[in-house]
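Enquirer: When you get a sec, could you give me coordinates for this:
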Amino acid sequence: MKTLKTLLVIACVISIFSCSSDDDNRNIEAPETGGGIIGNELKGDITEDSKLLASVAYTITGSVTVKEGATLTIEPGTIIRARSGRTDVFLAVERGAKIIAKGTAVDPIIFTSDASSPKAGDWGGIVIAGKAPSNKGTDVQSEVAGLLYGGTVTDDDSGELSYVIAEYTGAKINGEQEFNGISFFGVGNKTIVNNIVVSDGNDDGVEFFGGTVNVTNVFCANIGDDMFDWTEGYSGTITNAFGVRNEGFNAASNDPRGLEGDSNDSDATALPISMPTLNNVTILNLNPDVKLKAGAEIRRGTVATINNILFAAYGSAAFEDRIDTKDDKGNGTVTLTKAFAQGTVGQDKVGGEINGDVTVITDGITVPSNNTVEAKAGVGADLTAFEWANQSFVVTKQ
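Expert: Below you'll find the model as predicted:
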C-alpha cells in the first residue's frame, strides 16, 4: 500500500524534448549515437546539456548516465517513470556532471515506477557522484552504477535537487549491491539539496558515502533498511529529517534502523572521520509488525552531533535499541542536545560514548486520525515542512 500520497500531476505524452544549452526549448533530434533522451524514452549516456520537459511523460528503460561536463535540467512538474522489475534502471550523475532538478511545492519532480501495482524495489534510484573527500580514497568506484567519486574539492557542485520525490526504489543486484533511494557519493557542499522525499524503498532511503553536502527537509517514508545512512567520512549537515515506517509496510532487512552512521568499516581511524551534524530529527515507527533494530546506530569511528531528536514508537510499535554506539569494527561517539523518546524504543547500548541525556515524554507525536500525524512544537522534526508532499499515515492495530 502506498502510504505517501503525492501531488497529482497530469502529464500529456508529447514527443518533444530539448538538448540545447541555451534553454530555447527547440524541437531537435537526438544524436544517432544515442544522447540518453529519445522522444519520451530515457536510456544511455547524456553527453551534452539536456532538458526534460513537464509536458512529456518520460520512461527510464535502462541505465541513464549524465556524463562529465554535461548538465541535465528537469522542469518542475516532470514525472519520470522507471521500467519496473529490472536492476539496470537508474539515473546516475557522474563526477564533474550536474543535475538541476528544481521542482516546487506545487509542481514537484517525481521519479516513480511504471508498474500498475508498484512496490519497493521496482527500480534502482538516483545516484550522484562528486569530487568531495571520502576516506576510501580519491578514485573510488560506487557500489552501484559504476561511478568514480572522491577527491579534495569540499565545495564541489553537482547541481540541485529541490522538491523531488523518488518512490519504489531499491532494486537488489545481489547480496552486496542494492540501490538506495538517493545515493550521494563524494558530493560537495555547493550542491543544493532540499525538500526531498524517498518513499517505499527496498534498501536505504538516503545514503551519503563521504562528501560534504548539506541537506534540508528530507522525508523518508517506508524504507526497507535504514532511513538515513552515512559512511566514508561524511561531514555535512542534515536539517529537519523525518523518517517513518507505516503499518502495513513490511518490507524489511534484518536490521532496519532510523539512523545508521559509519565512518569506515575496515579502519575506524581512517581520515576524514565521519562527523555529521543533524538538527531536528524524528524517527517514528507506526508498524507493530516490524521492530526497528535501533533508532540510531552510531559506529565504526563516527563522531556525530545531534541537536533535537525524537525517537517515537506509536502504540504497540517498537524499537529494539534507542541509541547503539557499540560495534566490533569500531565504536562510535554521539553528542546529544535535546533528545526525546516516546513509546517502546528500547535502551541505549553503550560501547563508545553517548554524551547527553534522553528525556522520556508522552506527547512528542500524536496520531489524531489514520491519515495524519501531529508533532509537538520544538520536539524533533517540523512536519509542516512536508505538507507539500501530502503525506498520509496508516495506524489501525494500535
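
Enquirer: going forward, measure contacts and count neighbours with C-alpha atoms only.
Expert: OK.

Enquirer: And residue 80, which helix or strand is it part of?
Expert: Secondary structure assignment for residue 80, by DSSP states H and E: strand 79-82.

Enquirer: Measure how far that strand is from the centre of its chain, please.
Expert: Chain-centre distance of strand 79-82: 17 Å, with Cα atoms, centre = their mean, to the nearest Å.

Enquirer: And for stretch 127-140?
Expert: Offset of stretch 127-140 from its chain centre (Cα atoms, centre = their mean): 18 Å.

Enquirer: So for that stretch, what gets flagged as buried?
Expert: Buried residues in stretch 127-140, counted by 16 or more other Cα atoms under 10 Å: 127-136, 138, 140.

Enquirer: which pair in these spans the largest distance?
Expert: Spanning the widest gap among the buried residues of stretch 127-140 are 127 and 135, at 18.9 Å by Cα to Cα.

Enquirer: elements contacting the strand holding residue 80?
Expert: For strand 79-82, the packing partners by 3 or more Cα pairs under 8 Å, 6 or more residues apart in numbering; DSSP states H and E come out as strand 58-66, strand 109-113.

Enquirer: Put together a markdown table for these, with mean neighbour count on each row.
Expert: Below are these laid out as a markdown table (neighbours: other Cα atoms under 10 Å):
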| stretch | mean neighbour count |
| --- | --- |
| strand 58-66 | 23 |
| strand 109-113 | 25 |
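
Enquirer: now the ones you listed in a markdown table, with distance to residue 13?
Expert: Formatted as a markdown table, those follow (distance: least, Cα to Cα, whole Å):
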| stretch | distance to residue 13 |
| --- | --- |
| strand 58-66 | 8 |
| strand 109-113 | 16 |
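
Enquirer: Could you also give me the structure for this second sequence? I'd like to compare it with the first:
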Amino acid sequence: MKKLVFCLAVLGSIFTGCSSSDDNNDTPVKQPVTGEISANITANKTYAYGNYTLKGMIKVSSGVTLTFEPGCTITCDKSTGENGLIILNGGKLIANGTADSPIVFTEKSKVGGSWAGIIMYGDAPIVNSATAATPQTAVSEDGLNLTYGGSNAAHNGGSLKYVRVEYAGQVITSNSKENNGFSFYSVGSGTVLDHLVAYKGNDDGFEFYGGTASLTNAISYGNSDDSFDWQDGWRGQENTNWYAYQTGVANYGIEVESKSVDNAFWPKVTNITLRRAAGTTTEAQSEIQLDAIQFKKEGNGDYSNIVIDGYVSQTTPSAYNGGVIQIQDKATYDHQVAAGKIKLNNVKITNSPITFISGVPASFTVTAASFVPASNWTTSTTATGAALTAGAWATVDGVNLLAKL
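Expert: Predicted coordinates for the structure are as follows:
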C-alpha cells in the first residue's frame, strides 16, 4: 500500500510540474532606466536599456568605448544650448540596436536642425589637395575645428546598427559650423555602419569627409539639404541599399565631390532608391539644387541598380530645371565622365523628364554618349533599387518610413 501511494505521488508531481507562472509566461519585463549624459566620456561606459538626456557637445575620448544597449532613447533639448555626440579619433561608439529595439537619438522639440547629431572622427585617408604630400589632413566644418585625415584605412570607430538620428543637422554658420544627421570624418573600413536612419534634419542626412568606411541599409528621410553627401575623396566600397525620400524642402539625392582632385579611385554603391515627393522645393533659391545625383569638383563613382523618381523642374517660388544627373563643371566632365570614372548602370527613371543637366559654364553638354564606354551608362525598366525590411527601426510616430520605397 505504501508503494502504491508513493507511485501515485510521483505521477502527480509529473503532471503538475509546470507552475502557473510558467503557463502564463510571467517573465519579468525589463524596465528602462533613466539618466543624464552631461559630461565627456573619459572611461569605458555602458548605458543600460533606458531613456537618457544628452546635454552638451559630449566627446568620447581616444582609447575609450561608449556603449548603448538596444532600445535606448537619447533625447536632446535645444533650449539647453548646443548638443551633440562626438566620437574622437581613437574612441569607439558601440550602438547595436535591433530591428525591433533600435537605438534612437532625438530632440525634444522635433524641429529639424535642433542639434548636431552623431559626429565620428578617424584617421583614414582623405584627399584635400592635388599637390599636398600624403597623408593629407583637413579641418572639420562642424565648429569644433578638429584635424582629420591620416593613413589608417582600417580605422575602427565602433559599430552602429539599427540607429536612428532625428531632427539633427544644426547649421549655425554655413561651411564653418554646420552638422548633419551623421557626420563621418575620415572614418575607416573597420567601422560598422548598418541599418541607420537620418530623419528630418536641417542639413545632409549622411556626410562622409573622406575615409574608407561603408554604409549599408540606410534611410535618409525628409532632410533639408542632401540625402547622401561626400567630399575629400571618400572611397567606401561595400555600400548597398540606400533609400532617400525627399519631401518639403531638399536639395540633391546624392551630392558627389572630391576637392577638385582627379583621383584614380572611387566609391562603389549598389541598390539605390532616390524619391522626391511632389511639391518639394529647394533649400536655397540661389542655387540649382533639384537633381537626383550631382557630380562636381571631380567627384566620381560606380553606381548600379538605381531607381530614381520624382525629380521634376520647379516653377515656384523660382524656376529651376530638375533632372536625374547633373555634371556641374567641365573638369568633372573631362576627367570623370569622359574618362570613364563615373559609372551608372541599370538605372530606372520615372517621373523625371530631364535626364542630363550640364553645369556652368555651358561649354559642354552631357548626353548618354558622353559616358564612355557606353556600358558606363545603362538604363532599365527592371531595376529594383534598395531592398529594406520594415520594423521599429524604420518607424517614427507610427509612420512607416519605407511606405514609399
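
Enquirer: coming back round to it: give me the mean deviation of the strand holding residue 80 of the first structure from the second structure.
Expert: Here the mean offset of strand 79-82 of the first structure against the second structure after fitting is 0.4 Å, by mean Cα distance after the TM-score superposition for the first structure.

Enquirer: Can you check which part of the second structure that strand sits on?
Expert: Under TM-score structural alignment, strand 79-82 of the first structure corresponds to residues 73-76 of the second structure.

Enquirer: what's in contact with that stretch?
Expert: 50-55, 83, 103-108, 115 (Cα atoms under 8 Å, 6 or more residues apart in numbering).

Enquirer: mind redoing it with 10 Å?
Expert: 32, 34-37, 49-56, 68, 82-84, 101-110, 114-117, 163-168 (Cα atoms under 10 Å, 6 or more residues apart in numbering).

Enquirer: Now list the buried members of those.
Expert: Applying 16+ other Cα under 10 Å to those flags 37, 49-56, 68, 82-84, 101-107, 110, 114-117, 163-168 as buried.

Enquirer: For the most centrally placed residue in the second structure, list the residues it contacts.
Expert: Nearest to the mean C-alpha position of the second structure, by Cα atoms, centre = their mean, lies residue 206 at 3.6 Å. With contact set as Cα under 10 Å, 6+ apart, residue 206 of the second structure has these partners: 118, 169, 179-184, 196-198, 215, 218-220, 223, 226-230, 254.

Enquirer: And the strands in the stretch 251-398 of the first structure, which stretches?
Expert: In the stretch 251-398 of the first structure, the strands defined using DSSP state E, counting those that start in this stretch lie at 257-261, 277-285, 292-298, 303-313, 319-324, 333-342, 347-349, 353-355, 358-360, 365-369, 372-375.

Enquirer: quick one, which of these is nearest to residue 381 of the first structure?
Expert: strand 277-285 (4.6 Å).

Enquirer: In the second structure, what stretch matches the closest one?
Expert: Using TM-score structural alignment, strand 277-285 of the first structure pairs with 268-276 in the second structure.

Enquirer: longest helix anywhere in the second structure?
Expert: helix 2-15 (DSSP state H).

Enquirer: just checking, what packs against it?
Expert: Contact here means 3 or more Cα pairs under 10 Å, 6 or more residues apart in numbering; DSSP states H and E; on that basis helix 2-15 of the second structure packs against no helix or strand.

Enquirer: and the following helix or strand past that helix, how far out from the chain's middle?
Expert: Proceeding N to C from helix 2-15 of the second structure, the next assigned helix or strand is helix 20-23, under DSSP H and E. Relative to its chain's centre, helix 20-23 of the second structure lies at 45 Å (Cα atoms, centre = their mean).

Enquirer: which residue numbers in the first structure go with helix 20-23 of the second structure?
Expert: Going by TM-score structural alignment: helix 20-23 of the second structure matches no residues.
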